[in-house]
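A.B. asks: Can you look at this prediction? I've put the sequence above it.
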Amino acid sequence: MIVITTPTGRIGSQLVRRLLDEDRAIRVIARDASRIDRAVREQAEIIEGSHDDPAVLDKALPGADALFWLVPPNPAAPSTMEHYLSFARAGAAAVARHGVGHLVGVSSAGHGWTSPAGVLSAAFAMDEHLATSGAVYRALALPFYMENLLGQLDAIRRHGAFSLTYAGDRPLATIATRDIAQTAADLLTDPSWAGQANLPLFGPDHLTPDGMAEVISEELERPVAYRRIAVDEYAATLRSRGAGDRMVKDLTEALAAQDGGIYDAVWATATIAPTDFRTWCREVLKPAAHATSS
């Protein structure tokens, strides 16, 4: 039995589909079962609730061989660090209680970074705590998600531009969520691996944001430019959308770490996933852009 958290999220939903396609027995933990696709509800066992709740985990983990762990974002959390650790404490204790053998978590690349990194530091702390569970553990150590750009489809469509705080002429490590889901599926269905380790997983490109804009332009067949914004400008945008001071700090620290090269130390030795940025643009971004314009 494989237990999946966040089954309706961008990564979790793809992971669930892959495992069901392989006829694997899965159990999912979902805060709102009504959001789960009907086909999944017919094939998977569903435990409703949040996976930071020990009672929910005690319903989900009996008989589990492996667990996929992802902490859902909570912009309203007073502390991102405490948000991640509250999930990790509950998870580690439950994994130990139920003797779950294999644990795969979604984390960030950059373990060993010594400066504050906001949300990324919280992910590193989560990994350390989950490792106390006694399960063999792989932390999928990930860079910038290509899917983050889907949040800028309106700007791309209306203004022909997307924005980040990153230098336009500096390569930015990226990863497609479908490759995260496939790697997680491979690990969760293979009981032969052992030990506890971080697994940096990067896409095959070494594109700069300016280079990404060129690819997007070619695939969408319209000019798209990259616009670098200052961290202070990004912080002001967050505040205008209701983010509190602590959340702004957590997110801007993460961006500062990204801008400062937090991913660079492991890039050369990372496992390389198959989906390149052009393929992702053609198969994911372009259809999404067409859907929003229709």
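C.D. replies: Good, I have the coordinates. It should be emphasised that the depicted structure is a prediction, and the values quoted were computed from it without experimental measurement.

A.B. asks: drop to CA atoms for contacts and neighbour counts, all remaining ones
C.D. replies: Will do.

A.B. asks: List the contacts of residue 227.
C.D. replies: 161, 162, 163, 164, 168 (Cα atoms under 8 Å, 6 or more residues apart in numbering).

A.B. asks: Put this next to the first one:
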Amino acid sequence: MRIAVTTPTGNVGRHVVATLLRAGVRPRVLARDPGRLAPEILREVDVVAVDQRDPEAVVAATAGVDALYWVDPPSAGEDPLADYGLATVSLVSAVEANGIERTVFQSSVGAEKRHGAGEIDGLAGTELALDALGATVTHLRCGYFFTNLELQLDAVRDGLIPVIWPLDQPLAWVAPRDIAETAVARLLWTGWSGRCVRAVHGPADLTWPQAAAIVSAATGRPLRVERVGDDAMRSLLRASGMTDGLVEAVIGMSTGLRDGFVPEQPRTPHTTTPTTLAAWAHDVLRPRL
């Protein structure tokens, strides 16, 4: 079975690669910078250096594959949604030109809104483009990554995380490794076709104060959260070096999904995954603090 994997050094992609290797598959990995792959991984994969926003390069890199794991690459530019659109053109071109049998697309909870959810709107656009092709595709509607806390290490060390999400509104928290296991199961299984949507909700829905209490207990560091206004968060994000366009895209992911948003896919045994925030915080976050 020939499987291609994008973003092989990303939070989810690196686990997809490792899981495929354990399953006995030698994946083809599409990497913008192959030098970021660990030497021991480089020996076990077929690497193609490619920009995912270059349709001709992506078509060439995915020739002959049976299944594709696709992540729209993140954008740090002024117009993130335009960058998502460029990646979508590459993906659609590859699926159509190469007749790829199965595509697993890493989407997000909130993509079902289609509009009004900031950066998630870019993922919604990719979903719609694949659906219009009539491709055999699974859209993974993922919850809030545990690893987002690694982007806030200074705040965690200081013991206070500012958020614009309502403190009494729960959201699905999920480990990227669990997303990868779900993705690999779909990539390896040939007994499905058509359009599928599979939510990946993690083990539990948590409010931000509940998550902070769990992280505090697991790391041994006091941690609390404080809700701030949207403009205050904009100032914080701009101070971190984000462009104005990216700031609005990031802010929109929260403002578009708060105030009563309910995911299209309910929590079920199919959408619930095992890794707890406590286990992840103890094993991954604690050593980094």
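C.D. replies: Perfect, thanks for sending it. Here the structure is a predicted model, which is why all the values come from computation and not from measurement.

A.B. asks: Quick TM-score on the pair, please.
C.D. replies: Aligned and superposed, the two chains score 0.93 in TM-score terms (TM-score structural alignment, normalised by the length of the second structure); 287 aligned residues with a Cα RMSD of 1.8 Å.

A.B. asks: hmm, back to that, most surrounded residue in the contacts of residue 227 of the first structure?
C.D. replies: Most neighbours among the contacts of residue 227 of the first structure, by other Cα atoms under 10 Å: residue 162, with 23 neighbours.

A.B. asks: Leaving out chain neighbours, which residue sits closest to that one?
C.D. replies: residue 226 (5.4 Å; Cα to Cα, 6 or more residues apart in numbering).

A.B. asks: Going by the alignment, that neighbour corresponds to which residue in the second structure?
C.D. replies: In the second structure, the residue paired with residue 226 of the first structure is residue 225, using TM-score structural alignment.

A.B. asks: what about the residue nearest to residue 162 of the first structure, which SS state?
C.D. replies: With DSSP: H, G, I helix; E, B strand; the rest coil as the basis, residue 226 of the first structure sits in strand.

A.B. asks: Count the residues that sit near it.
C.D. replies: 20.

A.B. asks: is it true that it touches residue 165?
C.D. replies: No: in this structure, residue 226 of the first structure is not within contact of residue 165 by Cα atoms under 8 Å, at 10.4 Å.

A.B. asks: picking that back up, out of the contacts of residue 227 of the first structure, which comes closest to residue 112 of the first structure?
C.D. replies: residue 164 (24.2 Å; Cα to Cα).

A.B. asks: Kindly provide the distance from the nearest residue in space to the closest one that is not next to it in sequence to residue 247 of the first structure.
C.D. replies: Leaving aside its sequence neighbours, residue 164 of the first structure sits nearest to residue 228 (Cα to Cα, 6+ apart; 5.4 Å). Going from residue 228 of the first structure to residue 247 of the first structure by Cα to Cα, to the nearest Å gives 21 Å.

A.B. asks: Among these two, which residue is more densely surrounded?
C.D. replies: With neighbours defined as other Cα under 10 Å, residue 228 of the first structure and residue 247 compare such that residue 247 has more, 23 against 15.

A.B. asks: gap between the residue lying closest to that one once chain neighbours are set aside and residue 244 of the first structure?
C.D. replies: Spatial nearest neighbour of residue 247 of the first structure, excluding adjacent residues (Cα to Cα, 6+ apart): residue 75 at 6.7 Å. Separation of residue 75 of the first structure from residue 244 of the first structure (Cα to Cα) stands at 9 Å.

A.B. asks: now swap in residue 177 of the first structure and tell me
C.D. replies: Separation of residue 177 of the first structure from residue 244 of the first structure (Cα to Cα): 28 Å.

A.B. asks: And for residue 192 of the first structure?
C.D. replies: Separation of residue 192 of the first structure from residue 244 of the first structure (Cα to Cα) stands at 45 Å.

A.B. asks: Tell me who's in contact with the residue nearest to residue 164 of the first structure.
C.D. replies: Residue 228 of the first structure neighbours (Cα under 8 Å, 6+ apart): 163, 164, 165, 166, 167, 168.

A.B. asks: before we move on, the earlier item: possible to save the contacts of residue 227 of the first structure as JSON lines with distance to residue 273 of the first structure?
C.D. replies: Compiled in JSON lines, the contacts of residue 227 of the first structure are given as follows (distance: Cα to Cα, whole Å):
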{"residue": "161", "distance to residue 273 of the first structure": "27"}
{"residue": "162", "distance to residue 273 of the first structure": "24"}
{"residue": "163", "distance to residue 273 of the first structure": "25"}
{"residue": "164", "distance to residue 273 of the first structure": "23"}
{"residue": "168", "distance to residue 273 of the first structure": "23"}
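
A.B. asks: for these, which one is nearest residue 102 of the first structure?
C.D. replies: residue 164 (36.1 Å).

A.B. asks: I figured the closest one was touching residue 225, is that so?
C.D. replies: No: counting by Cα under 8 Å, residue 164 of the first structure does not reach residue 225; the two are 11.5 Å apart.

A.B. asks: coming back round to it: in strands only, show me the contacts of residue 228 of the first structure.
C.D. replies: Among these, DSSP state E puts 163, 164 in strands.

A.B. asks: could the contacts of residue 228 of the first structure go into CSV alongside distance to residue 70 of the first structure?
C.D. replies: Below are these laid out as CSV (distance: Cα to Cα, whole Å):
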residue, distance to residue 70 of the first structure
163, 26
164, 24
165, 25
166, 26
167, 29
168, 30
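
A.B. asks: Check the contacts of residue 228 of the first structure against residue 292 of the first structure and report the nearest one.
C.D. replies: Using Cα to Cα, the contacts of residue 228 of the first structure come closest to residue 292 of the first structure at residue 163, 18.8 Å.

A.B. asks: Which two of the contacts of residue 227 of the first structure have the greatest separation?
C.D. replies: With Cα to Cα as the measure, no two of the contacts of residue 227 of the first structure lie farther apart than 161 and 168, at 12.6 Å.

A.B. asks: Now do the shared contacts for the two.
C.D. replies: 226, 227.

A.B. asks: What residues does the match of residue 226 of the first structure make contact with?
C.D. replies: Going by Cα under 8 Å, 6+ apart, residue 225 of the second structure touches 160, 161, 162, 163, 208, 209, 212.

A.B. asks: ditto for residue 78 of the first structure
C.D. replies: So residue 78 of the first structure contacts 246, 247 (Cα under 8 Å, 6+ apart).

A.B. asks: hmm, 10 Å instead?
C.D. replies: Residue 78 of the first structure makes contact with 244, 245, 246, 247 under the criterion Cα atoms under 10 Å, 6 or more residues apart in numbering.

A.B. asks: Many thanks, I have nothing further to ask.
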